[in-house]
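**Student:** Predicted model and sequence below, questions to follow.
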Amino acid sequence: MSKPAILTVDDDPMVSAAIGRDLLARYGADYRVVRATSGPEALDLLARLALRDDPVAMVVADQRMPRMTGTEMLALAREHAPDAKFLLLTAYADTDVAITAINDIGLDYYLMKPWDPPDERLYPVVDELLDDWRQDHPEETSEVRVVGHRWSDRSHEIKLFLTRNHVSYRWYDVERDAEGTRLQHLAQAQPADLPLVLVPDGPTLRSPSTLEVAGALGLHTSAQRPLYDLCIVGGGPAGLAAGVYAASEGLSTVIVEREAPGGQAGQSAAIENYLGFPRGLSGSDLAHRALAQVTRFGAELVLARDVVGFETRGPVRAVLLEGGAEIEARAVVAATGVSYRRLAAPGLADLTGRGVYYGVNASEASQCQDDDVYIVGAANSAGQAALNLSRFAKRVVLLVRSGSLEVSMSQYLVERIRAVPTVEVRLRTEVAAASGDGHLKTLTLRDRDAGTTEDVATSWLFVFIGAAPRTEWLGPDVVRDDLGFVLTGPELAASDAGPRWPLARPPLALESSVPGLFAAGDVRLDSMKRVASAVGEGAMSVYLVHRYLATT
């Protein structure tokens, strides 16, 4: 494969030469920088690149060109470079046009001219855009290979783990890919051995656990110290924020995450109302950025380890891991978040992971190419999934139990969903049953008003309903409500469990019924269930941890 291209478009020869020179100096080793002097010339060049199947990573266009403006050219460029990142060079007066382009043509970023010095104004922007593009386009020579069945729940689990941990891999379906069949034969693998995970310089992994895959890839699966200042359980937005602030302030910190950094938010195709990102960003991108900060400040990350218990040992708090390992710390932040509740309709349990999925990773939407897809849910997560899946599916049907989307979904999402012709919203509708042989083939839908049912053919059902907190590991000493959410601070003091607080001082704002154990994010009672609030609580928890440690 040839180097990915970065195309610059500017009618001013001096500006064109300057932007080309700066991009070539920084990115010439990995990208081919090509230039066009007008919109039509750029579109012709993109068409020729597409015919040669040459990848285009980025298009950098000036807004003020006489024959065709930058935004007009970029709108047409999507046909030839659908996955390229778009960067618009603007003057101050073009700001409104650029903001409109974010919504109308998917502009990724706009940058005011001049961009000198490039080390401060140009390269940080381009670095982030190209990093995002590379995450979505792993090289064809990826060394990790996964061989399995398309409708295998174990294959789905392994692929999801690799994707969410930003490990590029090649997937081979033994039923549809000749290379997959060949690799299975070479490994002398039986059906029970699938999926196979082939890692360079390592043994062939046969139907491995995510812990085994993490170990083979060199990911950290065990803590390095006998005692930490702070152990954070959960690597979602709240946990990662707590990790950034704790490590940057000198606390020895470890984060334990059973799946991958980002938590439930990490699966979101787009977070569009997060402050400071007018274009929005994917949950995966947010997690990737936060993880880089956590690592930079020196916090440890322990992956693929499920937390199964919690103990108080005098001034020390112990987090017990599956398999017998444990981590001791002077304070603990529970940031395990929530998971989607399971649908109770007949047939769904047997088909989970084989056509029925709870949540969906943004990068997996292409698996539904040209199929009919059904989604259950009416909150923002379901709306973002519908928009993302509509890019590939023939039709997306959003099943909503209530009589209105506006009750539970942000207005900007409602408007976008209604503007997509391939997304159908069915109100007052629920899943009554599911059936299939080996994988999902039929859903039975029930009209909640008329009581009538209808069978529809589909291989894809994605569920986004409710929130079940992951708190069973905390044990009986930690007070929770009937649904499992942790009571903290004022809620704890006002509850019937208030007398169980053991100290003379009142509990701190995010402190649980066990001193030194704090809860942040969605796992806490009455939290806002928004990414921004989770990040805020994660940061706030570290301030409270400092106060707690100062008194012990």
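**Tutor:** Cool, the structure landed.

**Student:** C-alpha only now, for contacts and for neighbours.
**Tutor:** Noted.

**Student:** Return the residues in contact with the closest residue in space to residue 524 that isn't next to it in sequence.
**Tutor:** When the adjacent residues along the chain are set aside, residue 524 lies closest to residue 486, with 4.8 Å between them (Cα to Cα, 6 or more residues apart in numbering). Counting by Cα atoms under 8 Å, 6 or more residues apart in numbering, residue 486 touches 471, 478, 479, 480, 512, 519, 523, 524, 525.

**Student:** pretty sure the second one contacts residue 512?
**Tutor:** Yes. Counting by Cα atoms under 8 Å, residue 478 sits close enough to residue 512 to count as a contact (6.6 Å).

**Student:** hang on, the earlier thing: going by distance to residue 129, which of the contacts of residue 486 wins?
**Tutor:** Closest approach between those and residue 129, by Cα to Cα: residue 523, at 32.5 Å.

**Student:** Give me the distance between residue 224 and residue 112.
**Tutor:** 46 Å (Cα to Cα, to the nearest Å).

**Student:** Between those two, which has more neighbouring residues?
**Tutor:** In this comparison of residue 224 against residue 112, neighbours counted by other Cα atoms under 10 Å, the higher total goes to residue 112 at 16 against 13.

**Student:** is it true that the more buried one touches residue 87?
**Tutor:** No. Proximity of residue 112 to residue 87 does not meet the contact threshold set by Cα under 8 Å, at 10.5 Å.

**Student:** Need the nearest residue in space to residue 328, chain neighbours excluded.
**Tutor:** Residue nearest to residue 328 in three dimensions, not counting chain neighbours: residue 318, with 4.4 Å by Cα to Cα, 6+ apart.

**Student:** same deal with residue 358?
**Tutor:** The shortest distance from residue 358 to any residue that is not its chain neighbour, by Cα to Cα, 6+ apart, is 4.8 Å, and that residue is residue 463.

**Student:** Tell me which residues touch that neighbour, please.
**Tutor:** Contact partners of residue 463, counting by Cα under 8 Å, 6+ apart, are 340, 342, 343, 356, 357, 358, 359, 375, 376, 377, 382.

**Student:** and the comparison structure, right after this:
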Amino acid sequence: MSAPKAPAKPAILSVDDDPGVSRAVVRDLRKRYGEKYRIIRAESGDQALETLREMKLRGDAVAVIVADYRMPGLSGIEFLEQAMDLYPVARRVLLTAYADTDAAIDAINVVDLDHYLLKPWDPPEEKLYPVIDALLDAWASSSHHPAEETKVIGHRWSERSSDVREFLARNQLAYRWYMSDEPEGQRLLSAAGTDELRLPVVIAPNGDVLVEPTDAELADKLGLSTTLSEDFYDLVVIGGGPAGLGAALYGASEGLRTVLIERRATGGQAGQSSRIENYLGFPDGVSGAQLADRARRQATKFGAEVITARDVTGLEINGSARTVRFDDGSSVDAHSVILATGVSYRQLSAPGLDTYTGRGVYYGSAVTEAARCSEQDVYIVGGANSAGQAAVYLSRGARSVTILIRGNSLEASMSYYLIQQIEKNPKITVRTCTEVVGAEGDDHLERITLRNRATGEEDTVDAQWLFIFIGAAPLTDWLGDVVVRDGNGFVLAGPDLPSEGVTPDGWPLDRAPHHLETSVPGVFVAGDVHAESAKRVASAVGEGAMAVMFVHRYLAQQ
């Protein structure tokens, strides 16, 4: 009996219509990566797409696609847009001349480009290989979750089905979606031995069937870390947004035994952003998912543990130990804790809205639901950056996008660069002094009623898609009276703590609290959950790093 055929090596595909450039790219790629990867060359977008289709049928893996911008027939952007449908996890690079830099920046938005390279890229050791090395690392970390094997069957207008899709997407777990009332969805439900009465159904890569799974069940079955490896750490970081990821990165890189606990997905609210354009070091912008993925990989590279789908329910002070309790009754102890739980979008109070949450009304799910909004009218409530970013992103496919704000203009709450983009976008309209006062529909949202706050006039409009980005509610109820919070629930720290009565027993140490130290020594706060924080990604990351500095000072004083 012959031995089983070894799987083909993953591929790096280069597409360029200029034979000289094509040979040079392939030569440099083969020199560095030829031992572990197949280097494939194509001389047109159509030829490359045919190659990708054949590889897809054979089950071959593609890690990186490098495409030239200027090609006859399909341009590099058009080719990459179609290649995404075949290999959505493959990393994408656009090869451009200096004069085409603007086009490359546009491609970042159109095809979620990972990088663009200027010609010439000599020497490759400085300009080509570092880029490809990073993309291969990113691909390797995500390629263990093949889209063709993880299937989600659910109802189009189901809140839990929407939640499951968002959980998978935000955790970089690729999946394929099937609606339960379509033939393929029906076939899969039959094969799984279940019916439409209990949805969603997730079929894991190994064939296991999960019916109405919890986030924890999904995380455990699909390969996310959900169990802590130790009982005691130097530092426990609670919350996986930019502040928490920054704290975990700096804690681990500076030698602290560090674990990050996240209840849903790393990235926090920023992780749901379609494009962050004002974050230092990313002049062409970066999606929230990309930023979160890179930060998580960077933190784990230094040894931080990242635990997902674990709900923290309590914090206790047991002598010198800080005890973090979970909803399953288990706990973990640490010398120090950083609270980086972030905030959630406030619920919009209007008759009927609660009925349609997940069925046309969404809180911060613009990226996950964008494909379903194609050629439809979309409404967005909110005037801060998250709302503006969602409007720009959704306008690519939607027929129209209407931003509803209670104030007179966007200037008080939105960054100037986003206001400019919105003003130049013919698909986006801003309705000022407007609020949602009602919602109607059958099994999903169909109409909303709007009121002009200046005149009191109301009108009802057809609307199947309403995205809400209002306010910031801190996720701190679980803290109880352990640490001092302000009247809105945000955590007070350092100089903002009251001078008297910090706790019922008073501040227990001779020294004053450190700048980001809460009313409990050894417990620090960082990011949006910190009272009077800036509510920006850069400041959250900075506070995460700064909190680790104060953790070191605290530990040195023990």
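**Tutor:** On my side now, so go ahead. Only a predicted model underlies this, so the values are computations on that prediction, with no experimental measurement involved.

**Student:** what's the TM-score for these two chains?
**Tutor:** Structural agreement between the two chains, given as a TM-score (TM-score structural alignment, normalised by the length of the first structure), stands at 0.87; 526 aligned residues with a Cα RMSD of 3.0 Å.

**Student:** before we move on, the earlier item: more crowded one of residue 478 and residue 512 of the first structure?
**Tutor:** When residue 478 of the first structure is set against residue 512 and neighbours are counted by other Cα under 10 Å, the residue ahead is residue 512, at 27 against 20.

**Student:** And the more buried one? What does it align with in the second structure?
**Tutor:** Under the alignment (TM-score structural alignment), residue 512 of the first structure maps onto residue 518 of the second structure.

**Student:** Am I right that that match is in contact with residue 495?
**Tutor:** No. Using Cα under 8 Å, residue 518 of the second structure and residue 495 do not qualify as a contacting pair, with a distance of 9.8 Å.

**Student:** Could you find the counterpart of residue 164 of the first structure in the second structure?
**Tutor:** Under the alignment by TM-score structural alignment, residue 164 of the first structure pairs with residue 170 in the second structure.

**Student:** Residue in the second structure paired with the residue nearest to residue 328 of the first structure?
**Tutor:** Correspondence of residue 318 of the first structure to the second structure, assessed by TM-score structural alignment: residue 323.

**Student:** Could you check how far its match is from residue 555 of the second structure?
**Tutor:** In this structure, residue 323 of the second structure lies at 16 Å from residue 555 of the second structure, with Cα to Cα as the measure.

**Student:** for residue 456 of the second structure, same thing?
**Tutor:** Distance of residue 456 of the second structure to residue 555 of the second structure, computed by Cα to Cα: 59 Å.

**Student:** what's the helix or strand where residue 40 of the second structure lies in contact with?
**Tutor:** Using DSSP states H and E, the element containing residue 40 of the second structure is strand 38-42. Strand 38-42 of the second structure has contacts (Cα under 8 Å, 6+ apart) with 9-17, 22, 26, 29-30, 33, 48.

**Student:** Strands of the stretch 151-300 of the first structure, residue ranges please.
**Tutor:** When secondary structure is read from DSSP state E, counting those that start in this stretch, the stretch 151-300 of the first structure shows strands at 170-173, 196-198, 205-206, 228-233, 253-257, 300-303.

**Student:** The fourth one vs the second structure - mean distance after superposition?
**Tutor:** After superposition onto the second structure, strand 228-233 of the first structure lies on average 0.4 Å away from the residues it aligns with, using mean Cα distance after the TM-score superposition for the first structure.

**Student:** cool, the shortest one as well?
**Tutor:** On superposition with the second structure, the mean distance recorded for strand 205-206 of the first structure (mean Cα distance after the TM-score superposition for the first structure) is 1.0 Å.

**Student:** again, but for the second one
**Tutor:** Mean deviation of strand 196-198 of the first structure from its aligned counterpart in the second structure after superposition (mean Cα distance after the TM-score superposition for the first structure): 0.9 Å.

**Student:** again with the first one
**Tutor:** Taken against the second structure, strand 170-173 of the first structure registers an average deviation of 0.9 Å after superposition, with mean Cα distance after the TM-score superposition for the first structure.

**Student:** elements contacting that strand?
**Tutor:** On a contact count with 3 or more Cα pairs under 8 Å, 6 or more residues apart in numbering; DSSP states H and E, strand 170-173 of the first structure meets strand 145-148, helix 178-186.

**Student:** on that earlier part again, for residue 217 of the first structure, find the nearest of the strands of the stretch 151-300 of the first structure.
**Tutor:** Distances from residue 217 of the first structure to each of those were compared using Cα to Cα; the minimum, 10.4 Å, belongs to strand 196-198.

**Student:** what stretch of the second structure lies opposite that closest one in the alignment?
**Tutor:** On the second structure, the counterpart of strand 196-198 of the first structure by TM-score structural alignment is residues 201-203.

**Student:** Pull out the buried residues from the matching stretch.
**Tutor:** In terms of neighbour count (16 or more other Cα atoms under 10 Å), stretch 201-203 of the second structure has its buried residues at 201, 202, 203.

**Student:** Tell me how many other residues crowd the counterpart of residue 247 of the first structure in the second structure.
**Tutor:** Residue correspondence, TM-score structural alignment: residue 247 of the first structure in this structure matches residue 252 in the second structure. Close neighbours of residue 252 of the second structure, defined as other Cα under 10 Å, add up to 22.

**Student:** One more: the one 10 residues further on?
**Tutor:** Residues near residue 262 of the second structure, counting by other Cα under 10 Å, number 25.

**Student:** Do I have it right that it meets residue 305?
**Tutor:** No. The pair residue 262 of the second structure and residue 305 fails to qualify as a contact (Cα under 8 Å) at a distance of 10.9 Å.

**Student:** Which residue, other than its chain neighbours, is closest to residue 85 of the first structure?
**Tutor:** Using Cα to Cα, 6+ apart and skipping residues adjacent in sequence, the residue nearest residue 85 of the first structure is residue 58, 4.5 Å away.

**Student:** Likewise for residue 111 of the first structure?
**Tutor:** Counting by Cα to Cα, 6+ apart, residue 89 is the residue found nearest to residue 111 of the first structure once chain neighbours are left out, at 5.0 Å.

**Student:** mind checking which helix or strand that neighbour is in?
**Tutor:** Residue 89 of the first structure is part of strand 85-90 when elements are defined by DSSP H and E.

**Student:** for residue 110 of the first structure, same thing?
**Tutor:** Counting by DSSP H and E, residue 110 of the first structure is found in strand 109-112.
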